[in-house]
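In: Just the structure for this:
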Amino acid sequence: MAELLTAAQMRALETAEIGSGAVTGLELMERAGRGVVEAVFEEWRDLAAAPHRAVVLCGPGNNGGDGFVVARLLKEWGWAVEVLLYGDSEKLPPDAKVNHERWCARGGTVAAWGDGTVFAPGGDAALLVDALFGTGLGRPVEEFDAFARATQSGHVRVVAVDIPSGLCADSGRYLRRGDAPAAELRADLTVSFHSEKLGHRLAEGPAACGRVMVKDIGLRRAAEGAVRMIDRQAGQAACAREGDHKYTHGHALVLTGGAGRTGAARLAARGALRIGAGLVTLGVPGAAQQEVASQITALMLRRVDDHAALAGLLEDDRLNALCLGPGLGAERARDLVPVACGAPRRAVVLDADALTAFEKEPQSLLGMLHDGCVLTPHAGEFARLFPDIAGQLNAMPTKGPAYSKVDAAREAAKRAGCVVVLKGPDTVIAAPDGRVVVNSAGYERAVPWLATAGTGDVLAGFITGLLARGFTPMEAAESAAWLHVECARRFGPGLIAEDLTETLPGVLRELCG
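Out: Model prediction:
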């Protein structure tokens, strides 16, 4: 799986490489600048075919130094290049200052940018290079509002060095000051070095970055504590092994709500069955038995009216994974969740109503949880269960590094003592031991049509089915989340929740073939 780094982790890698004598800062800056130019020509082949005009905005740090390298290399290609510097050239860091001098020595000129500068790139500029702050930003940049508008005009192609300036590299959120709107610098192409950063994948990152291209600058060390991004391997982990049969794949129990409220649980149960649970039973109150019985075939049905009935059913040790929440109803959730969480040796997925039912007393739910549980909240459910953590996450970010969705999920998992799947286009999955992964549905994996009723219920069912098969909570959540997005990608626009389960066999066939 690919690593997603924080700005601090990236700086630590570069510092360690330089400190070891393996490379100099100047060499890294030269490689970065060359990587940007290579990426531009790879992305836009027409720009490589003939000289054009570029405007390069350089900041006061090493990101600006990368910009000077880009300017020099484009000039060597015959381009007309205009450079604007925000800051004092005499106060540039040593490596950036060297590249400023190299640019000037080759006849390049630098126009100073002051707070009152009005930026309006000429209509013939083919490329705008944002080398302002990159991952080093720690404050809002409202004074670049005119530049931000230029990046959104659509009249010029924009490449960002590291990350669009103004965007926090750790959280993917634009930094703001008070109630003032952020200067939202946006790129068509963002060139990262060594590895993507968390901000490329979280929150506003995908919308701001356009496309992200990673360039190797020769760093050979691994970052400590890096967040992983789920990839195809997580989906392949769901492939059945030769010799498996239904009794080795477990028995999942999905609890439904009352009459007229069983559809969500049936979606979850079918998801559990499709992803490979050996047996799946729906636990149904008497008033809904006829409704459910008329809708199912491969799924089984047992009557579960209340906590006593559930406790009796769970005397069967073969029922090894439970799912509560989809369409369950608050009153029924408060009755059944304590029994489900108290059953020994059972994996438990809690979703939807199983979370919302405890919004007035979240600590009572947290006190029931164990390390075999998986919580699958969307943002609203997360806020009801972890209001203080959600408050930090939703607060306006005024300085970097800003509190991120990774921070929030990690803190919630530690408090709950179990795996937390904080859903969204940037789903973050965290374990209580601090491990975190990101399942990104951005860029080439964007599936906005997944935002429709019932798809979260199917995800809960996918996780439950994998838990029944013996996956650990973290493994089940990772595989299910990746497959959930992949099914949506395979089906395409117009998707409804039922389509996910019907598309899954084709996805698994491709992965397991």
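In: use CA for all of it now, contacts and neighbours both
Out: Fine.
In: and the helix or strand where Arg490 lies, how far from the chain's centre?
Out: Assessed by DSSP states H and E, Arg490 sits inside helix 473-491. Taking Cα atoms, centre = their mean, to the nearest Å, the mean C-alpha location of helix 473-491 is offset from the chain mean by 13 Å.
In: What helices and strands are in contact with that helix?
Out: helix 232-236, strand 373-375, strand 419-422, strand 426-430, strand 436-440, helix 455-468, helix 497-512 (3 or more Cα pairs under 8 Å, 6 or more residues apart in numbering; DSSP states H and E).
In: List the buried residues of the helix or strand following the second one.
Out: If I follow you right, that is strand 373-375. Remark: after strand 373-375, the chain's next helix or strand is helix 379-385, criterion DSSP H and E. Of the residues in helix 379-385, 381-385 count as buried by neighbour count, 16 or more other Cα atoms under 10 Å.
In: hang on, the earlier thing: could you export the helices and strands packed on helix 473-491 to JSON lines, including columns for mean neighbour count and distance to Asp95?
Out: Shown next, in JSON lines, are the helices and strands packed on helix 473-491 (neighbours: other Cα atoms under 10 Å; distance: least, Cα to Cα, whole Å):
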{"stretch": "helix 232-236", "mean neighbour count": "17", "distance to Asp95": "40"}
{"stretch": "strand 373-375", "mean neighbour count": "28", "distance to Asp95": "48"}
{"stretch": "strand 419-422", "mean neighbour count": "29", "distance to Asp95": "41"}
{"stretch": "strand 426-430", "mean neighbour count": "26", "distance to Asp95": "36"}
{"stretch": "strand 436-440", "mean neighbour count": "26", "distance to Asp95": "34"}
{"stretch": "helix 455-468", "mean neighbour count": "31", "distance to Asp95": "49"}
{"stretch": "helix 497-512", "mean neighbour count": "17", "distance to Asp95": "47"}
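In: Let's see this one next, to set against the first:
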Amino acid sequence: MPGKHGRMHAPALLTPEQMYRADALAVAAGISSLTLMENAGRAVAEEILRRFGARRTLVLCGPGNNGGDGFVVARYLRDWGWPVRVALFGDGARLKGDAAVMAKRWGGPFEAVTTSEGCDLIIDALFGAGLSKPLPDQLVKLIGAVKVPVVAIDIPSGIDGATGAARPVAFDADLTVTFFRKKPGHVLMPGRHCCGKVVVADIGIPDRVLDEIAPLLAENSAPVLPAAAPRQHKYQRGHAVVVSGAAHQTGAARLAAMAALRVGAGLVTIASPKEAMAANAAHLTAIMLAEADDALALGRLLADRRKNAICIGPAAGPGSPTRAKVRAALASGAAVVLDADALTSFAEAPDELFSAIAEYPGRACVMTPHEGEFSRLFSDLSASTDSKCEKALKAAQRSGAFLLVKGPDSVATSPAGKAVVNTNAPPSLATAGSGDVLAGLVTGLLAQGMEPLDAAAAAMWLHGEAARKFGDSGLIAEDLPGLVARVISSGIPENPLL
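Out: Here you go, the predicted model:
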């Protein structure tokens, strides 16, 4: 069973509702809501000043607190000598609360929101992260006509802060300034793309409010990895097994196996059908090879309890032989990573897979589907309007497995309700075999004793960082395992095994 080595320390993400709670807790602690708004507006104005010279600026204010922040920004920029106009979406006479106070402090005129012409910079203070319904047609048309840089307050208007979805379009911001903590909409697509650079400003909310909120979502960060102890031998670093496909489908398993070895597993064996032994042997050196023609043979191989993590799925071939091997893997007691064909093989009978997972609850199981594979097992969740995090969380709870749902905004989730969103993966990772490497990384980390959610999160981060280290173009999957080793050796903090 996995140990407790290599835990993650990822920064929390707050839903819009949790952010409202953080504001309320700060006010209850004696911080005026007007002070929070003043601090927010000044923080945005200072970030603008750092990046832009004085220019004709249009501040678009909405009728709520996001608009109140915009009035503060307009006041500071005007006082610093900038030419500023304010346009209000709504009736100024109906402004309430802190937004009305800040509109009065602005003291200048405001026009109706009609056009983005006649300015060189737009400050988007229309709606913020609480948007939960489509934008009015008037704003959709305005957004489509914008041709100047945009700075968004909190989140670009049009993006749902809870899901990252566009409703139906959003400003394409150059800079987004948010407060205290990011929201899911800052890290989930397409919201992450629309935000541009995101700055999280401190506006005076004390960190201790997180203790009461207890957020379960986080943004991925550099992991703390298991490290080899001075007297440790290779079996104490874990022995990973990767199941190979047929003779003409062996490359994917070798990619996963090399990734498991490069990420630190002490030994890696490819379990190969007899017909593929020669093809695999011709390519392997440090990776071992064992014949496992069927589920019974795979079960015998895994009877050696030193083999403590297994990956099955990359080019394994969909169908009943793979289903049988999955059941043998799940029954072995080893940590199991289910990828690709291991998932597709259960598309017609997902409950059969979930029941097999449930039979051994003490054994870690991580599923690593891309969105198509996810939809085959969880068609109802895939079709829902929930966020990617919510879909993955519900799938983890239903299946009893940890999930790593791949994509430009990969999400790792646990059956206990925790989720981690990865944000460092470049577009170059959209290449054949990349997912096989990712599955191998998870397997190698599980073999070393990492907890499954931590292993999935660490694998996502290493995968993304390896691709970033390579550069913008020309990356192929074969490059990734070696790049992962370079990332690890370049200074990832280590946590020695006890």
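In: TM value for the aligned chains?
Out: The TM-score (TM-score structural alignment, normalised by the length of structure 2) is 0.92; 473 aligned residues with a Cα RMSD of 1.4 Å.
In: Distance of the equivalent of Leu301 of structure 1 over in structure 2 relative to Asp137 of structure 2?
Out: Under the alignment (TM-score structural alignment), Leu301 of structure 1 pairs with Leu289 in structure 2. To Asp137 of structure 2, Leu289 of structure 2 is 62 Å away according to Cα to Cα, to the nearest Å.
In: Also Asn65 of structure 2?
Out: 22 Å.
In: Name the residue in those two with the higher neighbour count.
Out: Using other Cα atoms under 10 Å, the more surrounded residue of Asn65 of structure 2 and Asp137 is Asn65, with 22 against 10.
In: Look up how far Leu127 of structure 1 lies from the aligned residue in structure 1 for the more buried one.
Out: Matched by TM-score structural alignment, Asn65 of structure 2 corresponds to Asn62 in structure 1. Asn62 of structure 1 sits 21 Å away from Leu127 of structure 1, going by Cα to Cα.
In: next one: Leu47 of structure 1
Out: From Leu47 of structure 1 to Leu127 of structure 1 the distance is 9 Å (Cα to Cα).
In: Compare those two and say which is more crowded by neighbours.
Out: Leu127 (20 against 16).
In: Show me which parts of stretch 487-500 of structure 1 are buried, residue by residue.
Out: So stretch 487-500 of structure 1, judged by 16+ other Cα under 10 Å, has buried residues 487-489, 491, 495-500.
In: do the same with stretch 216-228 of structure 1
Out: 217-219, 226-228.
In: any chance of those in TSV, plus distance to Gly461 of structure 1 and secondary structure?
Out: TSV is the format used below for the buried residues of stretch 216-228 of structure 1 (distance: Cα to Cα, whole Å; DSSP: H, G, I helix; E, B strand; the rest coil):
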residue	distance to Gly461 of structure 1	secondary structure
Ile217	43	coil
Gly218	43	coil
Leu219	41	coil
Ala226	29	coil
Val227	26	strand
Arg228	24	strand
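In: Helix or strand for whatever residue of structure 2 lines up with Ala330 of structure 1, just tell me which one.
Out: Using TM-score structural alignment, the equivalent of Ala330 of structure 1 in structure 2 is Pro318. Secondary structure from DSSP H and E places Pro318 of structure 2 outside every helix and strand.
In: The stretch 151-300 of structure 1: helices as residue ranges?
Out: 198-201, 205-209, 232-236, 263-274, 289-293 (DSSP state H, counting those that start in this stretch).
In: Please, where are all the strands along the stretch 151-300 of structure 1?
Out: For the stretch 151-300 of structure 1, the strands defined by DSSP state E, counting those that start in this stretch cover 157-161, 189-193, 196-197, 211-215, 227-229, 251-255, 279-284, 300-303.
In: Arrange those in CSV, one row each, with distance to Ala441 of structure 1 as further columns.
Out: Shown next, in CSV, are the strands of the stretch 151-300 of structure 1 (distance: least, Cα to Cα, whole Å):
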stretch, distance to Ala441 of structure 1
strand 157-161, 21
strand 189-193, 17
strand 196-197, 15
strand 211-215, 13
strand 227-229, 11
strand 251-255, 27
strand 279-284, 29
strand 300-303, 33
